[in-house]
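> have a look at this prediction, sequence included:
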Amino acid sequence: MRKDRAGYLFLLPWFIGMLFTIVPFFASLYLAFTDYNLLNAPKWIGLENFAEMFRDPVLLKSLKVTFVYTFVSVPLSLAAALGVAMILNRGIRGLPWYRAVFYLPSLLGASVAVVLLWRYVFGLDGIVNAFLGWFGIDAISWTSDPDYALTTLIILHIWTFGSPMVIFLAGLRQIPVMYYEAAAVDGASKWRRFRSITLPLLSPIIFFNLIQSLIASFQTFTQGFVMNNGGGGPANSTLFYNLYLYQQGFGQFNMGYASAMAWTLLVIIAVFTAITFFTAKYWVNYDS
């Protein structure tokens, strides 16, 4: 204990913070089985909130939007991050400057200012329509059209690939050059070297970035809230699961239903995380 005392001392702020987290954590679990609107005392209703979720067409729509957003944006974002990292890994001049430029959007992330900027870029008078106008293409209301609104948010997610890019770049720097030199001597093409050397040795980094990106994407909120003023429009095309949870809890004060949704989201994230860990043994390679 005497040796560990310093460690516990540094952990003390975290333990204190847990007191403000663990109580709401278990309170939400209790509320998930109640009918509670903040005005009256919670009324126990068992599994009714969870049963209602299967009958709620808006919730099912929000799940579909979240799944499409996650399973399209995450692979494309990781592919973009890896591609740029490989370009920067070639030792080009001004590498720190390029690295900072590509990382900057990731720092801004899904902030309100960035989403507002994105709404302007894809607006009727935005930069995208101005560019398309040079080729005689009529302006499209990207953010107001149900067919394109979610696509603009997927592009925004891809644009903020800076964080996984930096991690990929660090991983690429750890791959011994002698592997590539030996493969080149044997006549291996660039694609073969990428497929047989880069991907296997980088697979632990890909696995880490994949887990991080999946968890973050399932919890997307700000983009849908800001893009269409909190409504998830048009026609619920950007109504993410977390946004609908917010509407139920803080818009309609269905706190019991919102708590059930929150725990359902926890289970969904846990299931996909577990699947990713289970399949990792088939494609993630470690030096040992």
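Thanks, I have it.
> alpha carbons only for contacts and neighbour counts from here, please
Fine.
> next SSE downstream of whichever helix in the chain runs longest?
Assignment by DSSP state H gives helix 57-88 as the longest helix of the chain. With elements assigned by DSSP states H and E, the helix or strand that comes after helix 57-88 is helix 95-108.
> what are the buried residues along that following helix?
Burial within helix 95-108, assessed by neighbour count using 16 or more other C-alpha atoms under 10 Å, is assigned to 99, 102-103, 105-106.
> would you turn those into TSV with distance to Thr264?
Formatted as TSV, the buried residues of helix 95-108 follow (distance: C-alpha to C-alpha, whole Å):
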residue	distance to Thr264
Arg99	38
Phe102	35
Tyr103	33
Pro105	31
Ser106	28
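> who are the neighbours of the longest helix of the chain, in terms of helices and strands?
Packed against helix 57-88 by the contact rule (3 or more C-alpha pairs under 8 Å, 6 or more residues apart in numbering; DSSP states H and E) you find helix 48-55, helix 95-108, helix 149-159, helix 162-173, helix 199-218, helix 241-246.
> need the ones you listed in JSON lines (columns: distance to Asn89).
Shown next, in JSON lines, are these (distance: least, C-alpha to C-alpha, whole Å):
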{"stretch": "helix 48-55", "distance to Asn89": "48"}
{"stretch": "helix 95-108", "distance to Asn89": "9"}
{"stretch": "helix 149-159", "distance to Asn89": "19"}
{"stretch": "helix 162-173", "distance to Asn89": "6"}
{"stretch": "helix 199-218", "distance to Asn89": "13"}
{"stretch": "helix 241-246", "distance to Asn89": "37"}
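> start to end distance for stretch 140-150?
Terminal residues of stretch 140-150 lie 14 Å apart, using C-alpha to C-alpha, to the nearest Å.
> and that stretch, how far out from the chain's middle?
Chain-centre distance of stretch 140-150: 21 Å, with C-alpha atoms, centre = their mean, to the nearest Å.
> who touches that stretch?
65, 69, 119, 122-124, 129, 152, 227-228, 233-238 (C-alpha atoms under 8 Å, 6 or more residues apart in numbering).
> and with 7 Å instead?
With contact meaning C-alpha atoms under 7 Å, 6 or more residues apart in numbering, stretch 140-150 is reached by 119, 122-124, 129, 234-235, 237-238.
> just give me the closest of the buried residues of helix 95-108 to Trp159.
Pro105 (7.0 Å; C-alpha to C-alpha).
> below is an additional structure, to be compared with the one above:
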Amino acid sequence: MSRTNAGEAALLRSARRKRWKENLAGWFFVSPWMFGFVFLMLGPMLFSLVISFTEWNMVGAPKFLGFDNYIRMFTSDPFYYRALTVTFKYVFLTVPLQVVLAILIAVLLNRAIVGIRFFRAVFYMPSLIQGVTLALIWGWMFNDDFGPINFFLEQAGLPRVHWLTDPDVALYALVIVALWGVGSPMVLYLSALRTISSEYYEAADIDGAGRIRKFFSVTLPLLTPTVLFNIITSLIASFQTIVLAFVMTGGGPAESTYFYSLHVYRSAFTHFKMGYASAMAWVMFVMIVLLTGLILKSSKYWVHYEADGGGR
């Protein structure tokens, strides 16, 4: 009996050592991510939260102000509400257009025809151009004097458009540039389309449904999980847009493209009001969280999963 107990104890110790080694190996492999998360994301976020309650020019010691930065934001900043309005307008224009355009392109490319891989690559490759490079290319294309877009408009007998110098047009020009990256969500929709069972379409054919009816009754409902994901990611990215306005318009003309993120950047690195900029960044973070929460809350009414028989 004692030998049996000793053997069981030895097996238990061996299993514990094995489990400990497996856990240690797991932590070792995730440690680069953990290091980056703690020191490059969580740490700076907590630091900015503390700084948001102070006045700090990044040189001297921070001066505690309490909630003064947050109060000033909503009461005495002449640019705050302008930046907020421009950003919301941009977000609510860009996100729906990206979703609709990406779905339409994905549906058109979800065909077994000769050369379809070439066209998929053509629509996806522009999304690889991002940041400053994208802004410089489109800044040249939208140029009033020698831009190719105005050149082709003139060749067609149409008047020139002051894409980046007209306050009534500049924001829409940036929306067009944002749609240039529609290839990334298009790939996700295309992947989701390939997973839809043909049985649904066969059943729709038996019921006499046409292409449009099949799209709205079969394709679109089964794409809604991917739509939800793309809406949330596009929403977050659109709220954080800064490069296009910074490079192409500088926030002008007449502050028509003065995004919230650009206001945060200038407050921090032009006026050296790091505390105030941190407060604005946290307000934007809260707005994004609230909007994301509302979208997730509403998803139970319009997101359908194939595994659940088309419903939740």
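Received, thanks. Treat the numbers as computed from the prediction; the structure is a model and nothing was measured.
> and the TM-score between them?
The TM-score (TM-score structural alignment, normalised by the length of structure 1) is 0.95; 285 aligned residues with a C-alpha RMSD of 1.2 Å.
> that older thread, what's the average distance for the longest helix of structure 1 when superposed on structure 2?
By mean C-alpha distance after the TM-score superposition for structure 1, the fitted helix 57-88 of structure 1 averages 0.8 Å away from its aligned residues in structure 2.
> what range in structure 2 does that helix sit on?
Using TM-score structural alignment, helix 57-88 of structure 1 lines up with residues 78-109 of structure 2.
> buried ones in the matching stretch, by neighbour count?
80, 82-87, 90-91, 93-95, 97-99, 101-103, 105-107, 109.
> can you get me a residue count around the corresponding residue of structure 2 for Arg5 of structure 1?
In structure 2, Arg5 of structure 1 lines up with Leu24, judged by TM-score structural alignment. Using other C-alpha atoms under 10 Å, Leu24 of structure 2 has 11 other residues around it.
> now swap in the one 4 residues further on and tell me
Residues within reach of Phe28 of structure 2, counting by other C-alpha under 10 Å, total 12.
> ok, Ile127 of structure 1 next?
14.
> how far away from the center of its chain is the host helix or strand of Trp33 of structure 2?
Using DSSP H and E, Trp33 of structure 2 sits within helix 2-37. Centre-to-centre, helix 2-37 of structure 2 and its host chain are 39 Å apart (C-alpha atoms, centre = their mean).
> residue in structure 1 matching Asn147 of structure 2?
One thing to correct before we go on: residue 147 of structure 2 is Gly, not Asn. Counting by TM-score structural alignment, Gly147 of structure 2 lines up with Gly126 in structure 1.
> same question, Thr219 of structure 2
Aligned partner of Thr219 of structure 2 by TM-score structural alignment: Thr198.
> with Val286 of structure 2 instead?
Across the alignment, which pairs residues by TM-score structural alignment, Val286 of structure 2 is matched by Val267 of structure 1.
> got it, and Asp168 of structure 2?
Asp168 of structure 2 maps onto Asp147 in structure 1, by TM-score structural alignment.
> do Leu134 of structure 2 as well
Match for Leu134 of structure 2 (TM-score structural alignment): Val114.
> the helix or strand containing that match vs structure 2, mean deviation?
In this assignment (DSSP H and E), Val114 of structure 1 forms part of helix 112-121. Compared with structure 2 after the fit, helix 112-121 of structure 1 shows a mean deviation of 1.1 Å (mean C-alpha distance after the TM-score superposition for structure 1).
> buried sites along that helix?
Those would be 114-115, 118-121, for helix 112-121 of structure 1 by 16+ other C-alpha under 10 Å.
> of all those residues, which comes closest to Met165 of structure 1?
Val114 (19.4 Å).
> tell me how many other residues crowd the residue opposite Phe208 of structure 1 in structure 2 once aligned.
Counting by TM-score structural alignment, Phe208 of structure 1 lines up with Phe229 in structure 2. If you count neighbours by other C-alpha under 10 Å, Phe229 of structure 2 ends up with 14.
> measure Phe229 of structure 2 to Ser191 of structure 2 for me?
Taken as C-alpha to C-alpha, the span from Phe229 of structure 2 to Ser191 of structure 2 is 13 Å.
> one more: Ala25 of structure 2?
Computed as C-alpha to C-alpha, the Ala25 of structure 2 to Ser191 of structure 2 distance reads 34 Å.
> same thing with Tyr258 of structure 2?
For Tyr258 of structure 2 relative to Ser191 of structure 2 (C-alpha to C-alpha), the value is 36 Å.
> between those two, which is the more surrounded one?
Remark: of Tyr258 of structure 2 and Ser191, Tyr258 carries more neighbours, 26 against 14, as counted by other C-alpha under 10 Å.
> what's the match for the more buried one in structure 1?
In structure 1, Tyr258 of structure 2 lands on Leu239 (TM-score structural alignment).
> show the contacting residues for its match.
Counting by C-alpha under 7 Å, 6+ apart, Leu239 of structure 1 has contacts 62, 65, 224, 232-233.
> identify, from those residues, the entry nearest to Ala139 of structure 1.
Once C-alpha to C-alpha is applied, the member of the contacts of Leu239 of structure 1 that ends up nearest Ala139 of structure 1 is Gly233, at 19.6 Å.
> center of structure 1 - which residue?
Against the mean C-alpha coordinate of structure 1, by C-alpha atoms, centre = their mean, the closest residue is Ser217 at 2.5 Å.
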